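**Student:** Sequence and predicted structure are below.
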Amino acid sequence: MKVGLIRCQQTEDMCPATTDFKVMKEKKLAFEGVEDEIEIVGVVSCGGCPGKKAVTRAVEMVRRGADTIVLASCLTKGTPIGVPCPHADQMQSSIERKVGDSIQLIGYTH
């Protein structure tokens, strides 16, 4: 599995994505059941509200080899600030439309 991780720009200064990387390495939570080696192709932010850059950044990570795009839990669950991104669903559906069915999309990490 080659992962492109998209995270919330608002939480970058308080979260270094340590837990995201840990659950990938240990194949837990969103990565439970993954048998292949997990390689991180890239880590980017959504570009800031309302997350319009997430789509082009996802496309670029796919171009660079990602077969899976993952929206970090800071976007979809609000970790660590407790407020999920109000644009997360729109971001996810826009990414799905743009990258197509050949790319797996995971909506959280932990």
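**Tutor:** Perfect, thanks for sending it. Treat the numbers as computed from the prediction; the structure is a model and nothing was measured.
**Student:** Only C-alpha atoms from now on, for both contacts and neighbour counts.
**Tutor:** Will do.
**Student:** Tell me which residue of this structure is furthest from the middle?
**Tutor:** Farthest-out residue of the chain from its mean C-alpha position, per C-alpha atoms, centre = their mean: Glu35, at 19.2 Å.
**Student:** As a check, name the ranges of all helices in the protein.
**Tutor:** 18-26, 53-63, 73-76, 88-99 (DSSP state H).
**Student:** From the contact counts, what lies against the longest one?
**Tutor:** To tie it back to what came earlier, the one meant is helix 88-99. helix 53-63, helix 73-76 (3 or more C-alpha pairs under 8 Å, 6 or more residues apart in numbering; DSSP states H and E).
**Student:** Next one for the comparison:
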Amino acid sequence: MKLGIIRCQQTEDYCPGASDFDAIHDKTGAFSGTEGDIRLIGFINCGGCPGKKAALRARELVNLGADTIAFASCVQKGTPIGYPCPYAEQMKALVLKEIGKHIAFLDYTHEPRSH
């Protein structure tokens, strides 16, 4: 898998992406059952609310070789601050339209950590 991750810009101050990277390394969360290596192509934010830049950023990740685009768990699950993106569904629709059916899409990356 060649993976591009799009995260919420609003959570960058709270989250360095460690749980995302752990899920990739350990093949847990959305990566559970993944065969073979997972190569991270890019880790970028949505561009800020309302996430309209996510489609352009997904396209660039695909241009760089990503065959899978994932929303980091902060987007739809709201981790780590407990606030899912209110634009997640519209942003997902834009991204899916942009990347087409030949690119896989994951709704999240990892399960919430217990502190």
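**Tutor:** Thanks, I have it. Being a predicted model, the structure only gives us computed values, none of them experimental.
**Student:** coming back round to it: deepest-packed of the helices of structure 1, please.
**Tutor:** For these, average neighbour numbers computed from mean count of other C-alpha atoms under 10 Å are highest in helix 73-76, which has a mean of 25.
**Student:** distance of Thr28 of structure 2 from Lys53 of structure 2?
**Tutor:** 28 Å (C-alpha to C-alpha, to the nearest Å).
**Student:** Turn the helices of structure 1 into a markdown table, columns for distance to Gly4 of structure 1.
**Tutor:** Output for the helices of structure 1, formatted as a markdown table (distance: least, C-alpha to C-alpha, whole Å):
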| stretch | distance to Gly4 of structure 1 |
| --- | --- |
| helix 18-26 | 12 |
| helix 53-63 | 6 |
| helix 73-76 | 14 |
| helix 88-99 | 12 |
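**Student:** So which of those is nearest Glu12 of structure 1?
**Tutor:** Proximity to Glu12 of structure 1, assessed across those by C-alpha to C-alpha, is greatest for helix 73-76 (9.3 Å).
**Student:** average offset between that closest one and structure 2?
**Tutor:** Helix 73-76 of structure 1: mean distance to aligned residues in structure 2 after superposition is 0.5 Å, counting by mean C-alpha distance after the TM-score superposition for structure 1.
**Student:** which helices and strands sit right next to that helix?
**Tutor:** So helix 73-76 of structure 1, by 3+ C-alpha pairs under 8 Å, 6+ apart, packs with strand 2-7, helix 88-99.
**Student:** give the contact list for the residue nearest to the spatial centre of structure 2.
**Tutor:** When C-alpha atoms, centre = their mean is applied to structure 2, the residue found nearest the centroid is Phe71 (2.3 Å). Counting by C-alpha atoms under 8 Å, 6 or more residues apart in numbering, Phe71 of structure 2 makes contact with Ile5, Ile6, Arg7, Leu106, Asp107, Tyr108, Thr109.
**Student:** farthest-separated two in those?
**Tutor:** Farthest pair in the contacts of Phe71 of structure 2, by C-alpha to C-alpha: Arg7 and Leu106, 12.1 Å.
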